[in-house]
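Participant: Below: sequence and its predicted model.
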Amino acid sequence: MTDSPDWPNIMQAVHHSAKPHFGSGKVADYIPALACIDPHKFGMTVALGNGEMHCIGDTDEAFSMQSISKIFTLALALQIYGDDLWKRVGREPSGSAFNSIVQLESEKGIPRNPLINAGAIVTTNHLVQHYSENSAHPQGAVGQLLALLQDQAGDKSIAVDEAVALSESETGSRNRSLAHFMSGFGVVQGDIERTLSSYFRQCAVAISCRQLARAALFLAFDGCDPVSGKRVLSSRRCRRINAVMMMSGHYDNSGDFAYRIGLPGKSGVGGGILVVAPGYGTVATWSPGLNEAGTSMVGAIALEELVRKTGWSIFV
């Protein structure tokens, strides 16, 4: 890996590599509130362990986290439940679309991993149950997610975009089907609609590349924020999250992403991608046009150029 990267030149090269592809892919128009996002938008932030931030493009424009939120809810659930979480959700790649119900039927309602929709609903269900029973946390699961993001990013402006949350709920029939199907196996428990409301709202959190890269920095340093020194997660659980991201962070596009980029990551249909370079830092990129698997096309191109320039890869 490069010891002292020339960040201005690297970021310029990344922008040069990505620019011819601006507007590529398809915006997630099945969520009406996301259909009007300009597909030519692009931003990237690299956050380093020494506190440096290197940014290009629309790095301060908020976008919808969507499935990237699953990483942070997984971190919260592991803090509370530890390995008991894995009794109701697996750790294997799915090889299927993010909202597929096919495997659930053959595997008795246990989702393959916590980063597909069904698995994330189970994770959220754990959090909703815990915070519903714990009067010390009246703001609930979404409130805890926001508190984690705001604290780690050092920015209280991170919030739920309620218009996107409503749009998610109004078009969420498939997710409701997944939740009710898993409930039939006892995998989702308690108030299903309350769990789904929390799930839709966590996906609708609006965040910028700069905020996201900073908030996730603990994932690159064994669960400890290298700037504040605060331990967010145990090193063991942090490594588990990175492993799940490596295998399953991009649905049935995860293998190709690992082949091209070689780092743990998580994409969202809002066009964001979060990547973790263990021991170095984090990268957040955003461009709304998606490939068929729901990963940002321009974001992946930009990340491929970034790792080529830096040499960052867990396979080196």
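Facilitator: Sure thing, it's come through.
Participant: contacts, neighbours, all on C-alpha from now
Facilitator: Noted.
Participant: Just give the number of residues close to D191.
Facilitator: D191: 12 surrounding residues under other CA atoms under 10 Å.
Participant: Which secondary structure elements does the longest helix along the chain sit against?
Facilitator: Ranked by number of residues, the top helix in the chain under DSSP state H is helix 117-133. Counting contacts by 3 or more CA pairs under 8 Å, 6 or more residues apart in numbering; DSSP states H and E, helix 117-133 is packed against helix 69-81, helix 140-153, helix 173-183, helix 192-203.
Participant: Can you mark which positions in that helix are buried?
Facilitator: Across helix 117-133, burial judged by 16 or more other CA atoms under 10 Å covers 117-131.
Participant: let's bring in a second model and compare:
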Amino acid sequence: MPDLDRIVRDIADEMRGRTDRGEVASYIPELARVDPGAFGIVVIDRDGAVASGGDSEAPFSIQSISKVFTLTLALGMVGDRLWKRVGREPSGSPFNSVVQLEYERGVPRNPFINAGAIAVTDVILSGHQPREALGEIVRFMQFLAQDTSIAIDEAVAASEQRTGFRNAALASYMKSFGVIDNPVDYTLGVYFHHCAIAMSCRQLAMAGRYLAHSGRHPGTGLSVVPPERARRINAIMLTCGHYDGSGEFAYRVGLPGKSGVGGGILAIAPGRASIAVWSPGLDASGNSHLGRIALETLTKRMGWSIFGV
């Protein structure tokens, strides 16, 4: 059995010494200020043992990783009716593409591109005030991670609202096709704020454990989602979790994963581990450059690809 602690520490040391770090997200001003030299990794195995390295306790903006948890909540609220509002296919386009949305008459390709996540947020908002919906999302994250300190970074949320013109265009376009039910400003406000949740690698890996345990929360024994739904969320993460870089991630890492432009990646080794990495520099598709390399190294050394060793 490989020594997970040693492997994780070695990966953190390797990544710390690399100079090819990608570029931090500059279109959100608050994210442009993040130190590109940061790197953290946490792996929580099936027995609950935690292996960590680097800046594993430093909070960062999870951004689109929050879409995994909002998808889980929305499916719990409306079940498979959600798929009338959003598709399940890879996009093959940038995460904020307007062209694809126009071509497909306002129905987003999947729940992890921006348009799809805005539609999912609108489902959660229905029947609530924005503050109530946002509170429900944050409490869900706190429950999953067993950590009530998890909160929204208000400076990042404000920065996104000031500069989120493309997302406003996507939401307005979907509204014209009846995909968005609530006032656009309300839906966007909740969307920007849940993307601005700040978490450390440890907190994020803790929150993702239910997807590695067939939908069960290993800390409480409670069912978060049925096993079939956990499997299907993992499937969408594998095919759509890295935007137009999803195929490359599946090819190189071989695990379901979801990235965010804050530089984080949540990856799931079903039945084995929940993994979080963070390195703020992004590749051309908006995914963490060193995060993907670190995960590729980890899966090779541990033999954790879902496609076999």
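Facilitator: Structure received. Predicted model only: the values in this text are computed from it and were never measured.
Participant: what's the TM-score here?
Facilitator: The TM-score (TM-score structural alignment, normalised by the length of the second structure) is 0.97; 308 aligned residues with a CA RMSD of 1.2 Å.
Participant: about what we covered before: quick check: angle from the longest helix of the first structure to helix 69-81?
Facilitator: Angle of helix 117-133 of the first structure versus helix 69-81, following axes from the mean of the first three to the mean of the last three CA atoms, to 10 degrees, is 50 degrees.
Participant: any idea whether S93 of the second structure is helix, strand or coil?
Facilitator: The local conformation at S93 of the second structure, judged by DSSP: H, G, I helix; E, B strand; the rest coil, is coil.
Participant: neighbours of the alignment partner in the first structure of it, just the number please.
Facilitator: By TM-score structural alignment, S93 of the second structure lines up with S96 in the first structure. Using other CA under 10 Å, S96 of the first structure has 16 other residues around it.
Participant: Would you agree S96 of the first structure is in contact with Y251?
Facilitator: Yes - counting by CA atoms under 8 Å, Y251 is a contact partner of S96 of the first structure at 6.8 Å.
Participant: Kindly state which residue of the second structure is aligned to L233 of the first structure.
Facilitator: Per TM-score structural alignment, L233 of the first structure is aligned with V225.
Participant: ditto for V307 of the first structure
Facilitator: Matched to the second structure by TM-score structural alignment, V307 of the first structure sits across from T299.
Participant: repeat for H21 of the first structure
Facilitator: Under the alignment by TM-score structural alignment, H21 of the first structure pairs with R18 in the second structure.
Participant: quick one on the thing from earlier: closest one to Y30 of the first structure among the helices and strands packed on helix 117-133 of the first structure?
Facilitator: Of all those, it is helix 173-183 that lies closest to Y30 of the first structure, at 11.7 Å by CA to CA.
Participant: average distance between the closest one and the second structure?
Facilitator: Superposing on the second structure and averaging over aligned pairs (mean CA distance after the TM-score superposition for the first structure), helix 173-183 of the first structure comes out at 0.3 Å.
Participant: okay, that helix sits on what stretch of the second structure?
Facilitator: The aligned range for helix 173-183 of the first structure in the second structure is 165-175, by TM-score structural alignment.
Participant: Now tell me what touches that stretch from outside.
Facilitator: Here stretch 165-175 of the second structure makes contact (CA atoms under 8 Å, 6 or more residues apart in numbering) with 96, 98, 101-102, 106-107, 114-115, 118-119, 180-181, 184, 188.
Participant: and if we set it to 7 Å?
Facilitator: For stretch 165-175 of the second structure, contacts defined as CA atoms under 7 Å, 6 or more residues apart in numbering pick out 98, 106, 115, 118, 180-181, 184.
Participant: can you tell which of the helices and strands packed on helix 117-133 of the first structure is closest to A165 of the first structure?
Facilitator: Closest to A165 of the first structure of those is helix 192-203 (CA to CA; 5.0 Å).
Participant: Have a look at how far, on average, the closest one is from the second structure.
Facilitator: Comparison of helix 192-203 of the first structure with the second structure after fitting gives an average deviation of 0.3 Å (mean CA distance after the TM-score superposition for the first structure).
Participant: No further questions, thank you.
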